[in-house]
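Participant: coords below, sequence missing:
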């Protein structure tokens, strides 16, 4: 018997996932940046509270489901805390999602402090973004597979190019607004959207793309001191840890 794959609407209505209480359902990816188009996937991240069995066995539940209509991954809420404290932009964005289904008070509290969470560890945040850029760069440089529709259409992976540009641009935009607004740095206006999507749709030759990425990389290196000079926000870490600890504790006790 095949496993049931939930639709987007069903995901938002879920109260439990395999016996674990759902606390948050967040859409991730291109729509959060206003860069979605007809080729974009529906991708969600779901967080659940652990069961007593999970705690007793030292288990952190995780599951990924991929289908033709929607992809989603399910994570223990304790992992969200670790992900946020590592300042990974792909996990921080869940708190700023344009499609957020909140099912527990703990999430409401986290949303109140999301700007503080986003800039909790800016030196590490810079390194994490730069690391993701280099991972995309490796893919960009080696992407010649005939199965890659962007390579087939434009001669190189234009989607990876746009992703690299966006990652570098985010670092610049976040520093430019004084680390005051994560959402303003990550989300594009309609005019900006048109420019970035044109990258994905073959506006630049591969040589032009490589030159532009190098230019952005140089600019990002220029703001490195601004990130590295920011102190780690230990008060935010303590508050976040206590919030999630108390939530899990109360959930198990009741």
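Facilitator: In hand now; what should we look at? Only a predicted model underlies this, so the values are computations on that prediction, with no experimental measurement involved.

Participant: From now on I want contacts and neighbour counts done on CA atoms only, so please keep to that.
Facilitator: Will do.

Participant: What lies in contact with the longest strand seen in the chain?
Facilitator: Determined from DSSP state E, the single longest strand within the chain is strand 20-27. Contact with strand 20-27 is made by 11-12, 14-16, 42-51, 94-95, 97-104, 106-107, as judged by Cα atoms under 8 Å, 6 or more residues apart in numbering.

Participant: Which stretches in this structure count as strands?
Facilitator: So, for the chain - with DSSP E - the strands run 16-17, 20-27, 43-48, 62-65, 71-76, 100-102.

Participant: would JSON lines of the ones you listed with distance to residue 125 be doable?
Facilitator: Formatted as JSON lines, these follow (distance: least, Cα to Cα, whole Å):
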{"stretch": "strand 16-17", "distance to residue 125": "31"}
{"stretch": "strand 20-27", "distance to residue 125": "21"}
{"stretch": "strand 43-48", "distance to residue 125": "20"}
{"stretch": "strand 62-65", "distance to residue 125": "24"}
{"stretch": "strand 71-76", "distance to residue 125": "21"}
{"stretch": "strand 100-102", "distance to residue 125": "23"}
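
Participant: Throw those into JSON lines and include mean neighbour count and distance to residue 191, thanks.
Facilitator: Converted to JSON lines, the strands of the chain look like this (neighbours: other Cα atoms under 10 Å; distance: least, Cα to Cα, whole Å):
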{"stretch": "strand 16-17", "mean neighbour count": "14", "distance to residue 191": "40"}
{"stretch": "strand 20-27", "mean neighbour count": "22", "distance to residue 191": "23"}
{"stretch": "strand 43-48", "mean neighbour count": "23", "distance to residue 191": "25"}
{"stretch": "strand 62-65", "mean neighbour count": "12", "distance to residue 191": "34"}
{"stretch": "strand 71-76", "mean neighbour count": "20", "distance to residue 191": "29"}
{"stretch": "strand 100-102", "mean neighbour count": "17", "distance to residue 191": "25"}
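
Participant: Out of these, which is closest to residue 164?
Facilitator: Within these, the stretch nearest residue 164 is strand 43-48; the backing value is 19.5 Å (Cα to Cα).

Participant: here comes the other one, which I'd like you to weigh against the first:
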């Protein structure tokens, strides 16, 4: 990946306190565009799968849109315990991270819809086999890891609503006691049929009833513009440096 990294954050199980021995680390990485990218209107993206570490790579210009769409997988990077950013832009990134609580609720209607859509997609993957989950299928007859994250998707929204949309970080991260209950799903303490019955009941009794509370919240367009401007400052400075050294 021959691109200048600007921001890198660990996400996934390590960010929820749901990792186990041997769990992979998943990083969201945002890189600077080149002058050619800007000129040709290109957005760089890549996915790098390693034995223990995976990287999901995007152009930094994509970050405001990903946050605005309120995809949990990208909102969570703002609350990572393992986050790095280019110190040349310390002020801009610190400003962005200081806005994390506001960004978490920047578009609450979309957050609820995104989580609901993710839940449906994950339910369809309970028999999905990958190299990393084959052992779970063999041991339990279904993809219990997918089951864990199916429930977690709903549970995060329920936990976040219970804080009155003030503490996304505590909703995201589980205590040592809480993690035992969630890892019980991954460890196959329910059959697939039992899990489907359980998670469907949870959806109907906990997730669905708070739909109107999310959908009645107005998206924060002013904050969206502020996030856009922060990233624009970073890109403008980075491209200015590139052109300066290229023409020197």
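Facilitator: The structure has been received and is ready for your questions. As the structure is a computational prediction, the values presented were derived from the model and not from experiment.

Participant: Tell me how the two chains score on TM-score.
Facilitator: TM-score of the superposed chains, computed with TM-score structural alignment, normalised by the length of the second structure, equals 0.90; 236 aligned residues with a Cα RMSD of 1.7 Å.

Participant: Ok, which of the strands of the first structure comes nearest residue 212 of the first structure?
Facilitator: Closest to residue 212 of the first structure of the strands of the first structure is strand 43-48 (Cα to Cα; 28.8 Å).

Participant: and residue 112 of the first structure, what pairs with it in the second structure?
Facilitator: Under the alignment (TM-score structural alignment), residue 112 of the first structure pairs with residue 98 of the second structure.

Participant: Compute the number of surrounding residues for that match.
Facilitator: 12 (other Cα atoms under 10 Å).

Participant: distance of it from residue 32 of the second structure?
Facilitator: The gap separating residue 98 of the second structure from residue 32 of the second structure is 21 Å, by Cα to Cα, to the nearest Å.

Participant: And residue 109 of the second structure, by the same measure?
Facilitator: On the measure of Cα to Cα, residue 109 of the second structure and residue 32 of the second structure end up 30 Å apart.

Participant: And residue 68 of the second structure, by the same measure?
Facilitator: Counting by Cα to Cα - residue 68 of the second structure and residue 32 of the second structure are separated by 20 Å.

Participant: and what of residue 106 of the second structure?
Facilitator: From residue 106 of the second structure to residue 32 of the second structure the distance is 24 Å (Cα to Cα).

Participant: Count residues in the vicinity of the equivalent of residue 233 of the first structure over in the second structure, would you?
Facilitator: In the second structure, residue 233 of the first structure lines up with residue 220, judged by TM-score structural alignment. Residue 220 of the second structure has 15 neighbouring residues, counting by other Cα under 10 Å.

Participant: One more: residue 224 of the first structure?
Facilitator: 16.

Participant: ok, it touching residue 126?
Facilitator: Yes - using Cα atoms under 8 Å, residue 224 of the first structure is in contact with residue 126, at 7.3 Å.

Participant: In the first structure, what sits opposite residue 46 of the second structure in the alignment?
Facilitator: So, by TM-score structural alignment, residue 46 of the second structure is matched to residue 63.

Participant: In contact with that match, which residues are there?
Facilitator: Counting by Cα under 8 Å, 6+ apart, the residues that residue 63 of the first structure touches are 73-75.

Participant: Mind putting the residues you listed into TSV with distance to residue 163 of the first structure?
Facilitator: Shown next, in TSV, are those (distance: Cα to Cα, whole Å):
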residue	distance to residue 163 of the first structure
73	21
74	24
75	25
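
Participant: closest to residue 254 of the first structure among these?
Facilitator: Nearest to residue 254 of the first structure among these, with distances taken as Cα to Cα, is residue 75, at 21.3 Å.

Participant: Against residue 150 of the first structure, how distant is that closest one?
Facilitator: From residue 75 of the first structure over to residue 150 of the first structure (counting by Cα to Cα), the distance is 31 Å.

Participant: excluding its backbone neighbours, what's nearest residue 187 of the first structure?
Facilitator: residue 33 (4.1 Å; Cα to Cα, 6 or more residues apart in numbering).

Participant: same thing with residue 190 of the first structure?
Facilitator: Closest to residue 190 of the first structure by Cα to Cα, 6+ apart is residue 34, at 7.8 Å.

Participant: After alignment, which residue of the second structure pairs with the one you found?
Facilitator: Residue 34 of the first structure maps onto residue 17 in the second structure, by TM-score structural alignment.

Participant: list the contacts for its match?
Facilitator: 173-176, 179.

Participant: Most neighbours out of those residues, which is it?
Facilitator: residue 173 (20 neighbours).

Participant: in the second structure, which spans are helices?
Facilitator: For the second structure, the helices defined by DSSP state H occupy 13-16, 35-40, 63-68, 72-75, 90-98, 100-104, 108-123, 134-140, 144-162, 168-172, 176-186, 192-202, 211-215, 221-247.

Participant: Rebuild those as JSON lines, extending it with distance to residue 7 of the second structure.
Facilitator: Listed next are the helices of the second structure as JSON lines, based on distance: least, Cα to Cα, whole Å:
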{"stretch": "helix 13-16", "distance to residue 7 of the second structure": "16"}
{"stretch": "helix 35-40", "distance to residue 7 of the second structure": "18"}
{"stretch": "helix 63-68", "distance to residue 7 of the second structure": "10"}
{"stretch": "helix 72-75", "distance to residue 7 of the second structure": "12"}
{"stretch": "helix 90-98", "distance to residue 7 of the second structure": "9"}
{"stretch": "helix 100-104", "distance to residue 7 of the second structure": "15"}
{"stretch": "helix 108-123", "distance to residue 7 of the second structure": "23"}
{"stretch": "helix 134-140", "distance to residue 7 of the second structure": "33"}
{"stretch": "helix 144-162", "distance to residue 7 of the second structure": "24"}
{"stretch": "helix 168-172", "distance to residue 7 of the second structure": "19"}
{"stretch": "helix 176-186", "distance to residue 7 of the second structure": "28"}
{"stretch": "helix 192-202", "distance to residue 7 of the second structure": "35"}
{"stretch": "helix 211-215", "distance to residue 7 of the second structure": "30"}
{"stretch": "helix 221-247", "distance to residue 7 of the second structure": "11"}
